[in-house]
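> Predicted model and sequence below, questions to follow.
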Amino acid sequence: MQFDSYNIEGFYDEYFIAPGQPRIEVAAVVDYLQQLPQGSLSETNTAVEKVLAELGATFTWHGETRVLPFDLIPRVISASEWSQLSAGLKQRVAALNLFCADIYGEQHILRDGKIPREIVESAARFMPESMGMKPPAGIWCHVSGIDLIRNEAGVWYVLEDNLRVPSGIAYVMKNRQAMERVLPDLLAKFAIEPLEGYSQQLHSTLLKLSTGNKGASTIGSDSPVAIAVLTPGPVESAYFEHAFLAEQMGVALVQPEDLVIEQGYLHRRTPEGLVKIDILYRRYDAQLLHPLKLGNGYSSGLSAIIDLCQQGRLALANTIGTGVADDKVVYTYVPEMIRYYLNEDPKLPNVPSYLCWNDQDRAYVLDHLDELVVKSASEEGGRGMLIGPHASPEERASFAEKIRAQPREYMAQPTIALSRIPTVVGSEVEGRHVDLRPYVLHRGDDIYVHPGGLTRVALKKGSLVVNSTQGGGSKDTWILSDR
């Protein structure tokens, strides 16, 4: 039997309350897997990964194309729990959007002293060039990925915000397709919220940007609104996702060298000639736009793109400047943003944090490095991070010097024992730590949370790092329907 020797080891396990006692929402999954021949899970997992390879669900790492490692035992979230999470995600993204509009506008939250001005203006991705920007409908963060975790008591927390170019949604959809091919009988036992509608929802979100874009074709006119997805190209680790979304939406996929400004508007080069772009969905860090050569009169490609947006001649998703909210020090102020802009208490809590620019917090962090997780404010993908309990004395000493040299650049959090889900390891099933990245689309008149999200799993025993570039994998995420 697959779970006879399964040990929850004192962690919050999303499948078992106690050994041999599954939670009610996953009981049918456990029963199904228990009926499979001993040792067959590894073969089934290999079959799913083979399908993912056929579907092209890959990422690029150091020039090598790989299939994102996958585990077939799904994460299952009840309809009632998902309803609560969705409400918290909508609230958070609404506040973050108002924050971006404010700090690049009147800066009320800074003037009122709710967030220190120097914290915002020293953020690596704060873009002074975007001051005064007024994107269509006042929406800055059209697409957000909010990283969630559960602690040892099963309580959900927000771990990070991703408002620049959040990735991973294509893997969510491909994971489901692979599961439907290999384990259709298992999925048939549940009423699961479908995933197929994301591309249509994204396309609808982007079309909203045509409002207020001077010269943009209007919906229903002879010249439809022209949308393009901007990608760095195959060298980018998530290029598969860029191409997939462009294909699903039926829009152009463009690389920087395809772009040119002609007659005051952005165009893409095609064999048939230039084609105007009304809306650009960038899967590209704003800083990487600098080298673009878009014509005379601009100091950089970034200044050219910003100028077109300022004039209302181009709409951009996400708006340049949203990366300030990805800063892990700015993250600690999101609960205050929610209270300030929405006059509400946060529905999803932050992980308690220590800010190293604060003398008292810094002293505590330096004295407790062996207990804490320390993060660089501007790094991503698991880089620039120290997991104190797993680090050597030499690594902790080196990080202490970094903190003393650049206190603004670092923050720390307690080491949280992330929740675990059973995972296929060879011929056995063992618990592995997970997080969850739901995807949120802001359209102005409503905020849409796509069902589920990307469950990332730390495949190495005991590891808390779930990033694919650090040896992590993914699972299918099921939101049970209450309909």
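Yep, it's here.

> CA atoms for contacts and neighbours, from now on please.
Will do.

> Kindly spell out which helices and strands sit in contact with the strand ranked longest in the chain.
The longest strand of the chain (DSSP state E) is strand 428-437. The contact analysis (3 or more Cα pairs under 8 Å, 6 or more residues apart in numbering; DSSP states H and E) places strand 428-437 against strand 143-150, strand 420-425, strand 454-458.

> quick check: angle from the shortest one to strand 420-425?
Direction vectors for strand 454-458 and strand 420-425, defined by axes from the mean of the first three to the mean of the last three Cα atoms, to 10 degrees, enclose an angle of 70 degrees.

> Structure two is appended below for comparative analysis:
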Amino acid sequence: MKKNNKFPIFSSYELDSRFYDELFDANQEVREIYKTLYKLFGEYSIDEFDRLNNQAKDSFFNLGITFQVYGEDKVQEKIFPFDLFPRIISHKEWDIIEKGVLQRSKALNIFLWDVYHDQKIIKDGIVPLDLISSSVNFLQEMVNLDPPESIYNHISGTDLIKHKDGNYYVLEDNIRCPSGVSYVMGNRTAVKHALYGVFNKYKAHTVVDYGANLLDIMESVKPKGVDSPVCVIITPGVYNSAYYEHSFLAKQMGVELVEGRDLFVEKDFVYKRTIYGPERVDVIYRRVDDLFIDPLVFKSDSLLGVPGLFSVYKKGNVCLVNAPGTGVADDKAVYTYMPDIIKYYLGEAPILSNVHTYHCSRKKELDYVLQNVDKLVIKPVDESGGYGISIGNKLSKEEIEKVKQVVKENPRKYIAQPIMSLSTHPTYIEENESFDARHVDLRTFTLLGKDKDYVLKGGLSRVALKKGNLVVNSSQGGGSKDTWVLKK
């Protein structure tokens, strides 16, 4: 249903009663929190807004805010798509979100300790043994290894959606190398440059303190006996899809960005090469996957890691952020047990609900999934970036049969969820020269350190730029928005 708007720039805006629209309520009235913003945007002419939109894109280009998409034939570097209409979250809503994602991160950290030590949660029958032993991300090398300060997931990215009932639900947990925080800060910079007068009408929390808080967290987990730790970020290199973020965060924290070849191990310590000679490294924020960090222990042909690094880690002479082996906890099959995990370790009810999820390794759930593929989203448990997802109502009969066959061949690898009603948000569509409703989600960022935790008050609102598309990942053509969390 097209919404009758008095402003030309919203003339094409269409409401769909199946989804929660964050701008308009059920009575087609602008929600209170957006009234000032709606009026300010509505006063722009099409030409004026086009100019501002192009200015924002130029800002991203000049800042080098890009990502790489890997296709079958070539790798493309693209400017991260950005929409100027910000998402607003009230302090009351955010209070629930912040408490909920922090609760999950703490529970997952205890879960990881338990899984790699006593496995009480398995012995007590809460989580099945084969779920852990069959996970491709479970590292046998981490068994009985004590990470500094007992922290595994120093950095967590929790993906949320707002359902048509107006509540937030957790779509998945990401605790290997959650990415996207650099775009949060890039979005804020672009909005403040293009819409400074608009931004000042609201009192939003800052997002530029993330780098300082991340550095504090890293320094808090320094090896024993170290007073002033040297921290670095290790990157696979310039051809990695998130290289912009690696370099951005290094600048934000004032630490060195290194590759594996810049580090070496000697006498049970890690050093970096400098023009003044070797310098000991104490904490490494790694953006290199587990199996590539040390060719002496994992993939012997890896050129990305540091020979001997894992041995130094085992001796407690360097801290790796996040710890190796954390991927066993962001396995989407483990996600199905999160309510039980929270209750088991914290003695609390989950603050944020999971999306109802079917794990195909369970016979009854597999049977249901195979009979209802057209009503479900099928996801591989160990992929990210929107890859491998099948949305049932978008598939042909032939494609549905192929999905069934793939799932039956390896049920452990797949989960299924109902096709959720992701909320919609005003997004500028250049070809229409107007705003229209597009689906959005939210990635939050949580940090855990010694006696300290932190949740970034903003997060990354990702938007599907194609009408009706429910996959918001940048690798699948999605963009992002600035997210304003309002102060009290």
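Great, that's in hand. From a predicted model like this one, the values you see are computed outputs, not experimental measurements.

> TM-score for these two?
Laid over one another, the chains give 0.94 as their TM-score (TM-score structural alignment, normalised by the length of structure 1), with 471 aligned residues with a Cα RMSD of 1.9 Å.

> For the longest strand of structure 1, grab the matching residue range in structure 2.
The aligned range for strand 428-437 of structure 1 in structure 2 is 434-443, by TM-score structural alignment.

> Same question for stretch 379-387 of structure 1.
By TM-score structural alignment, stretch 379-387 of structure 1 lines up with residues 383-391 in structure 2.

> Then stretch 89-98 of structure 1?
Aligned by TM-score structural alignment, stretch 89-98 of structure 1 falls on residues 101-110 of structure 2.

> what's the average distance of that stretch to structure 1?
When structure 1 is superposed, stretch 101-110 of structure 2 averages 0.6 Å from its matched positions, counting by mean Cα distance after the TM-score superposition for structure 1.

> Measure how far that stretch is from the centre of its chain, please.
Centroid separation for stretch 101-110 of structure 2 versus its chain: 15 Å, with Cα atoms, centre = their mean, to the nearest Å.

> Likewise for stretch 40-52 of structure 1?
26 Å.

> mean deviation (superposed) between it and structure 2, please.
Its matched residues in structure 2 lie on average 1.9 Å from stretch 40-52 of structure 1 after superposition (mean Cα distance after the TM-score superposition for structure 1).

> Mind telling me which residue is nearest the centre of structure 1?
Central residue of structure 1 (Cα atoms, centre = their mean): Gly145, 3.1 Å from the mean position.

> Starting from Lys293 of structure 1, give me the distance back to it.
Per Cα to Cα, to the nearest Å, Gly145 of structure 1 is found 30 Å from Lys293 of structure 1.

> picking that back up, switch the helices and strands packed on strand 428-437 of structure 1 over to TSV; also include distance to Arg111 of structure 1.
Output for these, formatted as TSV (distance: least, Cα to Cα, whole Å):
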stretch	distance to Arg111 of structure 1
strand 143-150	27
strand 420-425	43
strand 454-458	38
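
> what's the most buried one of these?
Of all those, strand 454-458 carries the top mean neighbour count, a mean of 26, counting by mean count of other Cα atoms under 10 Å.

> for the equivalent of Ser59 of structure 2 over in structure 1, what are its contacts?
Residue pairing (TM-score structural alignment): Ser59 of structure 2 is matched to Val51 of structure 1. By Cα atoms under 8 Å, 6 or more residues apart in numbering, the contact set of Val51 of structure 1 is Ala178, Arg181.

> please redo it, this time with the cut-off set to 10 Å
The contact partners of Val51 of structure 1, by Cα atoms under 10 Å, 6 or more residues apart in numbering, come to Ala57, Val67, Lys174, Asn175, Gln177, Ala178, Met179, Arg181, Val182.

> Centre of the chain to the host helix or strand of it, how far?
With elements taken from DSSP states H and E, the one containing Val51 of structure 1 is helix 40-54. With Cα atoms, centre = their mean as the basis, helix 40-54 of structure 1 stands 25 Å off its chain's centre.

> now do stretch 76-85 of structure 1
Distance of stretch 76-85 of structure 1 from its chain centroid, counting by Cα atoms, centre = their mean, is 19 Å.

> same deal with stretch 125-139 of structure 1?
Distance, stretch centre to chain centre, for stretch 125-139 of structure 1: 21 Å (Cα atoms, centre = their mean).

> Need the distance between the two termini of that stretch.
Length of stretch 125-139 of structure 1, first residue to last, Cα to Cα: 18 Å.

> What residues in structure 2 pair up with that stretch?
Aligned by TM-score structural alignment, stretch 125-139 of structure 1 falls on residues 137-151 of structure 2.

> Mind listing what's buried along that stretch?
For stretch 137-151 of structure 2, the neighbour count (16 or more other Cα atoms under 10 Å) marks Asn137, Phe138, Leu139, Met142, Leu145, Asp146, Pro147, Pro148, Ser150, Ile151 as buried.

> now the helices: where do they sit in the stretch 301-450 of structure 1?
Using DSSP state H, counting those that start in this stretch, the helices of the stretch 301-450 of structure 1 run over 301-310, 334-337, 359-367, 393-405.

> For those, give me JSON lines that also has distance to Arg75 of structure 1 and mean neighbour count.
Shown next, in JSON lines, are the helices of the stretch 301-450 of structure 1 (distance: least, Cα to Cα, whole Å; neighbours: other Cα atoms under 10 Å):
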{"stretch": "helix 301-310", "distance to Arg75 of structure 1": "41", "mean neighbour count": "20"}
{"stretch": "helix 334-337", "distance to Arg75 of structure 1": "27", "mean neighbour count": "21"}
{"stretch": "helix 359-367", "distance to Arg75 of structure 1": "34", "mean neighbour count": "16"}
{"stretch": "helix 393-405", "distance to Arg75 of structure 1": "34", "mean neighbour count": "15"}
